[in-house]
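Asks: got a predicted structure plus its sequence, pasted below:
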Amino acid sequence: MSPQLHNTVLISHLFSNTPNDEDNGNLPSSFTEYFRNYKAETKIISEETTRSIELCLKKGDLQRAKSVISDALRVIDNAPINIAVTGESGSGKSSLINALRKVKHSGGSAAEVGVIETTMKIKSYEHPKVKNLILWDLPGIGTPKFQPHNYLEKVEFKKYDFFIIVSSTRFKQHEIDLAKAIRIMKKNYYFVRTKVDSDLQNEEKCHPQNFDRKNTLKQIRNYCLNNFTGSNIGEPEVFLISNYDLSDYDFPVLMDTLIKNLLAEKRHNFLLSMPNITEAAIQKKYNSTKQYIWLNALKDGVFATVPVVGILSDMDIEKLKKRLNFYQDLFGVDDESLTFMAKDAQVPVGQLKKKLKSPYLLEFKKEETLGGLLLKCLEKFASANGGLLATGLYFTKTYYLEFHFLDTVAEDAKVLLREAYSKK
């Protein structure tokens, strides 16, 4: 059987139960079914938007559905995220900002780190890879130029999505009063206690015989919480973190809390900014990106004809190369990230690359073609999403490859994470 005839037969088999383009009766349930798989706090579109898309599909108003999806994607792309980080001198604010931006302290765009007061005025730091995400380093409340009575006015309170209040010892009355004011203004705040790794090390040195890590962390937390007694804001959650080991302590919990409390349309960009500290974090970033691809695919190709497996145009191939590079950069599987990791692990870059699949996705042997890869992706997609295919949800052929690229890059990121842990 010729390759072309084989492709035709296989595609016919994959979509044999697919209704014709006019039979859209099951489409709303398919759309609902897909997005229902994600928890409410991790969806990147609001329930209102989801219902609006469903209603358009139910009515058969495909142009309106496309318009609603386009508007939702535009909002996601342009939604600003402004994060305020404040606290006393030496509390670890700048280190936390660098960690959230995945920037080394020695980098040219890093927030200045020092034992003296380095934040005398408001400074902004853009995320190097996620547009519209800015972290603001605010002077601590009570400093000479930022007194409590006009602090919120001076720092332009309204523009921030939430406040992170940082301390390396205990939270003082000024910071507790700030939290009260933030709550009155109906915005979120989070108390973060930094440098717990140093506290644990000091405690172990002082009491090596009866050192208990779990008990020491409990004491640190209770010490912080005791400061809120009688404060009229209850007992807030305090996140214990180390700016130099984000995968440990409460940092993953802090990230989950921030995601849950953000508006749906702001979650995607925030999730993309998350460092690959755990496999769960990588999976959250993957899920968010997959939702985004799905929405783009629906906008560009829903109800299109079944994609023909064959030669992709130069424009298609160039687009795919850019998308692959984007995902590699996003998940830290790009050449620059691999070079840094190899240097830290003191191994050749080639040794790391051998463990990965994404660097070779667009490299083919003589008998292989990009069309052949597309065919494999269609088979895989049909196997995993047969119900959706059976209801007529077709995409332009490049999207099937894009889903494959995302799957591969995310798995590579997990491989690198496991490799990094094995070196510790």
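Replies: Perfect, I can see it now. Numbering: from 1, shown residues only.

Asks: only C-alpha atoms for contact and neighbour calcs from this point on.
Replies: OK.

Asks: so who does the most centrally placed residue in the chain touch?
Replies: Nearest residue to the geometric centre of the chain (CA atoms, centre = their mean): Leu271, 1.9 Å. By CA atoms under 8 Å, 6 or more residues apart in numbering, Leu271 lies in contact with 259, 284-285, 288.

Asks: who wins for neighbours among those residues?
Replies: Among the contacts of Leu271, the one with the most neighbours (other CA atoms under 10 Å) is Lys285, at 25 neighbours.

Asks: so who does that residue touch?
Replies: 271-272, 274.

Asks: SS state for the residue nearest to the centre of the chain?
Replies: Secondary structure assignment for Leu271 (DSSP: H, G, I helix; E, B strand; the rest coil): helix.

Asks: that one and Lys260: what is the separation?
Replies: As judged by CA to CA, to the nearest Å, Leu271 and Lys260 stand 11 Å apart.

Asks: Ile293 now?
Replies: From Ile293 over to Lys260 the distance is 21 Å, taken as CA to CA.

Asks: same check on Ile282?
Replies: In this view, Ile282 and Lys260 are 16 Å apart by CA to CA.

Asks: who has more neighbours, these two?
Replies: Neighbour count, other CA under 10 Å: between Ile282 and Lys260, Ile282 has more, with 22 against 16.

Asks: what sits against the more buried one?
Replies: 276, 331, 410, 413-414.

Asks: hold the first one in mind and look at this next one:
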Amino acid sequence: MDDIAFEVITEAEIDEIRRHVDEHGLSGLPGLVQNKMRDWQDVPLSIALVGEAAVGKSSFINSIRGLTADDEGSAPVGTGDVTREPTKYCHPYNEQLVFWDLPGVGTPRFPQDKSYLGRVGYSNYDFFLLLSDDRFTSKDIWLAREIESLKKEYFFIRTKIDDAMESAEYTERDFSESRVLERIKKNCKDNFTAGQLKKRPVYCIDCYDKHKWDYSKLMEDILVSLPELKRNTLVLSLSPLTKGVIKSKTMVLRKRVPMVAMASGIQGACTSLIPIPLLGGAIGVSLDIALLATEVTFYLKQYGLNDESLQELSAGTNKPLDYFKDALKDGSAIMTSRQSVKTFLMNMIKSEAAEESVKRVPIELTRFVPYLGALVGGTANFVTAYYMMIKMIDDLEKDAMKVIDAVIDATSSGVD
């Protein structure tokens, strides 16, 4: 089995568990952990989109929320209507993550002057996305300068690149996709220089194909720009749009493991749970399987590997469900076993020798062994759960990458 890199449990996490046990006993520990696991849904994150009418703001809002124009709650696409007031669109998985479609600047209702940002409530937004389907206009440049003066983050997004490519392919004798992209970006950056803006990238995207051009890079740079708590909110709210988002999910999910493993081990050791015997006559372990199953079910949804997510992917790509199941036929054991999550975890526990799991845990954990031993009845419970969850995350990340590859292959080859 490949070596697995572990997250190091922190002093703060141990202290939090210790305080809770001292004050409330063990009975409420799983609830504490589950509440902490939902903390990301309590951190508000507001993203403002601005640009002229029909530049693709609604399409982008739907795309990043994992919706199509036909889905309930989606932003209306192709209506040509001008946004008259800031319009709010919550993410379907997390109402604290909000996208705002802002009115374009320079209209009679929202003139290009110092009152604009105040009237659209600029202070309420964490960062701005400036979209254009052609050249960034003088209005866009003015708005960018105002945002810079307020020390707010923003990103330039050039939309409808598929249309630009199609036009160039028909009109240019020596068509080159890379040259078209280079020309588009140079044109935009020349405008920025003329407008005396700081140098920053231009992200060329197609809202309907998240695996082309700069969509993935845009997501990665947005995530890097955010403070940790807001970054976690965005990462765990997004569907697995790109490989970059999937890797970000893995980083966040791994940080949850120590608390989950400790709660499961403590609950298992201090209740009437029957120890699960390990292979080879090794000592059994007592774990809260229900708590672990809830966490793994969350992983499956995060990586887009649960039945509902795969069915939505099938419908959204017009590919049969079996197409994506075939992509996972050589995937991880949980995706190929056809067992319930609880049954799979029980069998996984039985197949893991506790002493083998202990060997794989980093030396940094040993300083907590006395405390773990007192609560968990030895380290076997904690270590087994810890090892299982880390391995599960790493395996599911690989599965999610397989699904992304299948989507890319289908899109590029036209496979039905």
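Replies: Happy to help now that I have it. As the structure is a prediction and not an experimental result, all values here were calculated from the model.

Asks: could you tell me the TM-score of the two chains?
Replies: Scored against TM-score structural alignment, normalised by the length of structure 2, the superposed chains reach a TM-score of 0.76; 371 aligned residues with a CA RMSD of 3.9 Å.

Asks: before we move on, back to that, distance to Val196 of structure 1 for the contacts of Lys285 of structure 1 - can I get that in TSV?
Replies: Shown next, in TSV, are those (distance: CA to CA, whole Å):
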residue	distance to Val196 of structure 1
Leu271	25
Leu272	26
Met274	21
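
Asks: so Ile165 of structure 1, which of the three states?
Replies: Once three-state DSSP is applied, Ile165 of structure 1 turns out strand.

Asks: can you give me the helices for the stretch 101-250 of structure 1?
Replies: Using DSSP state H, counting those that start in this stretch, the helices of the stretch 101-250 of structure 1 run over residues 151-154, 173-184, 196-206, 213-226.

Asks: ok, which of those comes nearest Lys321 of structure 1?
Replies: helix 196-206 (41.7 Å; CA to CA).

Asks: the nearest residue to Leu97 of structure 2 once chain neighbours are set aside: neighbouring residues, count only.
Replies: Distances taken as CA to CA, 6 or more residues apart in numbering place Leu45 nearest to Leu97 of structure 2, at 4.9 Å, with adjacent residues excluded. Leu45 of structure 2 has 21 neighbours, counted by other CA under 10 Å.

Asks: my guess is Leu45 of structure 2 meets Asn94, correct?
Replies: No. With contact defined as CA atoms under 8 Å, Leu45 of structure 2 does not count as touching Asn94 (10.0 Å).

Asks: which of the contacts of Lys285 of structure 1 does structure 2 keep?
Replies: Checked against structure 2 using both residues aligned by TM-score structural alignment, their matches' CA atoms under 8 Å, the contacts of Lys285 of structure 1 keep these contacts: 271-272.

Asks: just the closest of the contacts of Lys285 of structure 1 to Phe162 of structure 1, please.
Replies: Sorting these by how near they are to Phe162 of structure 1, with CA to CA, puts Leu271 at the top with 15.5 Å.

Asks: need the counterpart of that closest one in structure 2.
Replies: By TM-score structural alignment, Leu271 of structure 1 lines up with Val235 in structure 2.

Asks: just Ser167 of structure 1 next, same as before
Replies: By TM-score structural alignment, Ser167 of structure 1 lines up with Ser132.

Asks: and its match, what is it in contact with?
Replies: Residues in contact with Ser132 of structure 2 (CA under 8 Å, 6+ apart) are 51-52, 55-56, 157-159.

Asks: can you rerun that using 7 Å?
Replies: 51, 55, 157-159 (CA atoms under 7 Å, 6 or more residues apart in numbering).

Asks: these in strands, which ones?
Replies: Counted as lying in strands by DSSP state E, out of those, are 157-158.

Asks: would you format the contacts of Ser132 of structure 2 as JSON lines with distance to Tyr89 of structure 2 included?
Replies: Shown next, in JSON lines, are the contacts of Ser132 of structure 2 (distance: CA to CA, whole Å):
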{"residue": "Gly51", "distance to Tyr89 of structure 2": "16"}
{"residue": "Val55", "distance to Tyr89 of structure 2": "17"}
{"residue": "Ile157", "distance to Tyr89 of structure 2": "19"}
{"residue": "Arg158", "distance to Tyr89 of structure 2": "21"}
{"residue": "Thr159", "distance to Tyr89 of structure 2": "20"}
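
Asks: across to structure 1, which of the contacts of Ser132 of structure 2 hold up?
Replies: By both residues aligned by TM-score structural alignment, their matches' CA atoms under 7 Å, the contacts of Ser132 of structure 2 still in contact after alignment to structure 1 are 51, 55, 157-159.

Asks: closest to Lys88 of structure 2 among the residues you listed?
Replies: Nearest to Lys88 of structure 2, judged by CA to CA, of those is Gly51 at 15.5 Å.

Asks: my guess is that closest one meets Leu131, correct?
Replies: Yes. Here Gly51 of structure 2 reaches Leu131: they are 5.1 Å apart, a contact under CA atoms under 7 Å.

Asks: which among the helices of the stretch 101-250 of structure 1 is found nearest to Tyr360 of structure 1?
Replies: helix 196-206 (39.4 Å).

Asks: trace that closest one over to structure 2 and give me the residue numbers.
Replies: Here helix 196-206 of structure 1 aligns to structure 2 at residues 161-171, judged by TM-score structural alignment.

Asks: average offset between that stretch and structure 1?
Replies: Following superposition, stretch 161-171 of structure 2 is found to deviate from structure 1 by 0.9 Å on average (mean CA distance after the TM-score superposition for structure 1).

Asks: number of nearby residues for Gln209 of structure 1?
Replies: As a burial measure, Gln209 of structure 1 scores 8 neighbours (other CA under 10 Å).

Asks: Asn191 of structure 2 too?
Replies: Residues within reach of Asn191 of structure 2, counting by other CA under 10 Å, total 17.
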